[in-house]
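Visitor: The following comprises the amino acid sequence and a computationally predicted model.
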Amino acid sequence: MSLFTRHPRTRWIVPGAAVVLVAGVAVGANAATTARSSGSPDLPPTTAEQLLVDLQQPTAQALQGTATVKADLGLPSVPGLTDAAGVTGPGPAGAQGTSGALSLLSGTHTVRVWTDGKASSKVAVLADGSESDVVTNGTDLWVWSGAKRTAAHATLPASSGAKEKQRAQGFEGLTTPDAVARAALDAVDPTTTVTADGTTRVAGHDAYELVVDPKSSDTLVDKVVLSVDAKTHVPLRVQVYSTKRTAPVVEAGFTSVSYQRPAASTFEFTAPKGAKVTQLQVPSLSGLALGEQGGALDAQKPDVVGKGWDAVAVVTLTAEQRQALAGDQAGPLLRTLPTVSGDWGTGHVLTGTLFTAVLTDDGRLAVGAVPTSVVTAALAHTK
């Protein structure tokens, strides 16, 4: 299964920063695509419905390219915050620190991507003079942190392991245009209007622009713009806009891309001499995406209140996680956050450009791409 045709139901939860983005998409108007300016390519008219079909049926399966990932989610700068929480969000490094997923939620990063369109893929995040990689080659998964010189390895079964392979290949998190596009297009419901709106050029390729526009007035997501390669139907750039900013708050786009199949050697990995290597069992792969201490939050199924863009996920933290968040690293941040209260109890609220999170005094974490009032209403509903 290729990098571009996997569409698992997506929820992004990064407990250390209390971030979640819940997206819902529905087919809307059939507006014909027109060029936005004289500099835009003149492409044949198309519709939103056709572009959604095209995204599911790319004519190119393999690719190699370089992308830039930019994010401004309004997260506080707290060194070691992911260590304090004991978890790290889904990402290419599967590790903590500057090369972990939390760093991808702030600033600008360079990412290199390779896929053979079959069972092999590689994502490399370049940061601070080091490289962090996720490599899959059919039966092996390697996660490498150059900053820490640590590697994690798991053997994926050749048969009856399709689900684990899909999960392993989905570790790119926020690191590729396709990953962000999947998150935006995964859930289809009537909460969204989708239109074909203009043409553009990305990384030297002509592209159509597909605009995902929430109907809800409660969500903090203003719109999502996907640039789709006119020839191959591969998503080349995804821009997420907030109601709080005029510029995109999340943008992942290729700066160069080729649809040439990478050499098989690209997906070979050998841990450098002296590196610490951890062997993982297949059932623990879900934990790898959340950090070295395992997938405690991944194993907990959150209560989801609402649908689509208004959805709020509520999860009860373990005693260990609550203790870590109250520690020397995250504790000072939590104590500076505004307090909120209601029939559901009391807690502290963290707001960003695309999310609101409330950590209650009784150990519940509620997050959503909505204002504070919607999050607290969800807490009251699940009390």
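Guide: Cool, got the structure.

Visitor: When you work out contacts or count neighbours from here on, use the C-alpha atoms and nothing else.
Guide: OK.

Visitor: Can you mark which positions in stretch 252-268 are buried?
Guide: 252-257, 259, 262, 267 (16 or more other Cα atoms under 10 Å).

Visitor: Using a markdown table, lay out the residues you listed together with distance to residue 205.
Guide: Formatted as a markdown table, the buried residues of stretch 252-268 follow (distance: Cα to Cα, whole Å):
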| residue | distance to residue 205 |
| --- | --- |
| 252 | 16 |
| 253 | 12 |
| 254 | 10 |
| 255 | 10 |
| 256 | 9 |
| 257 | 9 |
| 259 | 11 |
| 262 | 19 |
| 267 | 26 |
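
Visitor: Can you add distance to residue 281 and secondary structure and give these back as a markdown table?
Guide: Output for these, formatted as a markdown table (distance: Cα to Cα, whole Å; DSSP: H, G, I helix; E, B strand; the rest coil):
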| residue | distance to residue 281 | secondary structure |
| --- | --- | --- |
| 252 | 32 | strand |
| 253 | 34 | strand |
| 254 | 34 | strand |
| 255 | 36 | strand |
| 256 | 36 | strand |
| 257 | 34 | strand |
| 259 | 34 | coil |
| 262 | 28 | coil |
| 267 | 20 | helix |
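
Visitor: and the comparison structure, right after this:
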Amino acid sequence: MAPNAPYEPAPVRDEADDLRSGRRKAARYLVPVAVAGVAAATIGLVPALASSGDPDLPEISAQELIEKIAASDTEQLSGHVKISTDLGLPSIAGLADSFASGLGDEMKGGKDVKGAPDPQSLLLELATGSHNLQVATDGPDKQKVTLLGKDSDVSLIHNGDDAWVYDSGSKEAVHSKAESGEEHGKDEPAATPKELAEEALKAVDPSTKVSVDGTSRIAGQDAYKLKLEPKQSGSTIESVTIDVDADTYVPLKFAVNSTDGGKPVIDAGFTKIDFSQPAASEFALPKGAKVTEADDLEKDLGKHEGKHDKGDWDKGKWDEGKGKDGDLGGGMNVIGEGWSTIATFDTGGQGMPDKDEMKDVPAEVGGLLDSFGDKVSGDFGSGTVFKTRLVNVLMTDDGKVYAGAVTKDALVQAANGAK
């Protein structure tokens, strides 16, 4: 089937995530890694699946397909999702654990928190390699995503007003109150092809070429392939493809392709899917689980927070200033628009650590920073660009950060223009 003419919908603006996650001095060493990892997880979690032949389906325009995705009322499904991410980074599967072990006593008042799973460390783990997920959803108030591990699994469960993060190995869970309905998950990273597709389609504007690029067969389902391409120069993204079920119009597969060629940077898709109602037990915490309240962990952290050296990170200029092109809140600003958007924020004068400071940094972190950082200079001064196949981050020596799915030259140009 020949591709349809490009469709250019009206601009849609999405609320940006607030990245005020780092309070501690040590956290700034992980800024480039965190930005790259979280961005990768938000843009999409991952797999290229073999096709058994492209099905012959009725022609549909890109506009019609987008409208059908938006109008899809399928709210019940379960299945397996394979995730493969190739950002061009060394393996950082153990990086979060290494970092947490060094700060565990400091952050948690001496408590052993190994059994309390941390969603942020899961994001770091998903930033490289291949992973398998089990997913289930039954309407807006019941969702479950399980990351299948070698020795244990970690599940994020939402059921009405309750949410848990559960580790099957330790049989421990952290419980918190969850917003129900549409409010739930709006600030959470996307975890399924449907959520990833929704995030991508929110960003579609006149800078995007949209077309239907043939058909495919994913997890036994006939699908249309929707293709998004940037019209602007300077982006590291060659295209985003979304395979959409031809019957339910649920996105089945999501892939991000880099301008450097090769396999997709991010490739997430169902290997098995069932559109029947999942069992109610899917959304219940297993019996015998040891539950810790998230509020109690926060209280413990608050009591102990004054005992460590916060450094200048806490004194940063997170809440100062407005960006040239827009203020994202919390001190984060946005430069540019569309595929060339760059997020920028000020760490409060703290650039990359010097050699003496690096002595206190876990070896895994130091090696990671050295492996994908390039020194750059310009009108803004000097700094380091941390490169991946998708997201690049410039950290200037005076503590300003510029990040986006753009080239190194685009980051340097943005920093020069902001001076």
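Guide: Sure thing, it's come through. It should be emphasised that the depicted structure is a prediction, and the values quoted were computed from it without experimental measurement.

Visitor: which one of the buried residues of stretch 252-268 of structure 1 sits closest to residue 311 of structure 1?
Guide: residue 252 (23.7 Å; Cα to Cα).

Visitor: Kindly provide the distance from that closest one to residue 351 of structure 1.
Guide: Distance of residue 252 of structure 1 to residue 351 of structure 1, computed by Cα to Cα, to the nearest Å: 22 Å.

Visitor: Which residue, other than its chain neighbours, is closest to residue 216 of structure 2?
Guide: Nearest non-adjacent residue to residue 216 of structure 2, counting by Cα to Cα, 6 or more residues apart in numbering: residue 54, 4.7 Å away.

Visitor: do residue 380 of structure 1 as well
Guide: residue 344 (4.6 Å).

Visitor: corresponding residue for the one you found in structure 2?
Guide: When structure 2 is aligned by TM-score structural alignment, residue 344 of structure 1 is paired with residue 380.

Visitor: got the contact list for its match?
Guide: 396, 415-416, 418-419 (Cα atoms under 8 Å, 6 or more residues apart in numbering).

Visitor: Same check for those, but in structure 1.
Guide: Among the contacts of residue 380 of structure 2, the ones still in contact in structure 1 (both residues aligned by TM-score structural alignment, their matches' Cα atoms under 8 Å) are 415-416, 419.

Visitor: Mind naming the longest helix for structure 1?
Guide: Criterion DSSP state H: the longest helix present in structure 1 is helix 372-382.

Visitor: Okay, helices next: where are they in the stretch 151-300 of structure 1?
Guide: Counting by DSSP state H, counting those that start in this stretch, the stretch 151-300 of structure 1 has helices at residues 162-169, 177-185, 285-288, 296-299.

Visitor: Do you have the strands of the stretch 201-350 of structure 2 handy? List them.
Guide: Taking DSSP state E, counting those that start in this stretch as the test, the strands found in the stretch 201-350 of structure 2 are 208-218, 221-230, 237-245, 251-258, 266-274, 290-293, 327-329, 332-335, 342-346.

Visitor: Out of those strands, which is closest to residue 129 of structure 2?
Guide: Here strand 266-274 is closest among those (Cα to Cα), at 10.0 Å.

Visitor: re earlier: shouldn't the residue nearest to residue 216 of structure 2 be within a helix?
Guide: No - counting by DSSP: H, G, I helix; E, B strand; the rest coil, residue 54 of structure 2 is not found in a helix; it is coil.

Visitor: wait, doesn't it sit right on residue 217?
Guide: Yes - the criterion here is Cα atoms under 8 Å, and residue 54 of structure 2 meets it with residue 217 at 6.2 Å.

Visitor: Tell me the residue in structure 2 aligned with residue 95 of structure 1.
Guide: By TM-score structural alignment, residue 95 of structure 1 lines up with residue 119 in structure 2.

Visitor: Could you find the closest non-adjacent residue to its match?
Guide: Residue 119 of structure 2 sits nearest to residue 165 (Cα to Cα, 6+ apart), 7.7 Å away.

Visitor: related to what we said a few turns ago, with neighbour count and distance to residue 211 of structure 2 as added columns, please give the contacts of residue 380 of structure 2 in CSV.
Guide: Listed next are those as CSV, based on neighbours: other Cα atoms under 10 Å; distance: Cα to Cα, whole Å:
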residue, neighbour count, distance to residue 211 of structure 2
396, 25, 39
415, 24, 34
416, 14, 35
418, 13, 35
419, 8, 39
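
Visitor: thought residue 17 of structure 2 was touching residue 187?
Guide: Yes - Residue 17 of structure 2 is within contact range of residue 187, at 6.9 Å (criterion: Cα under 8 Å).
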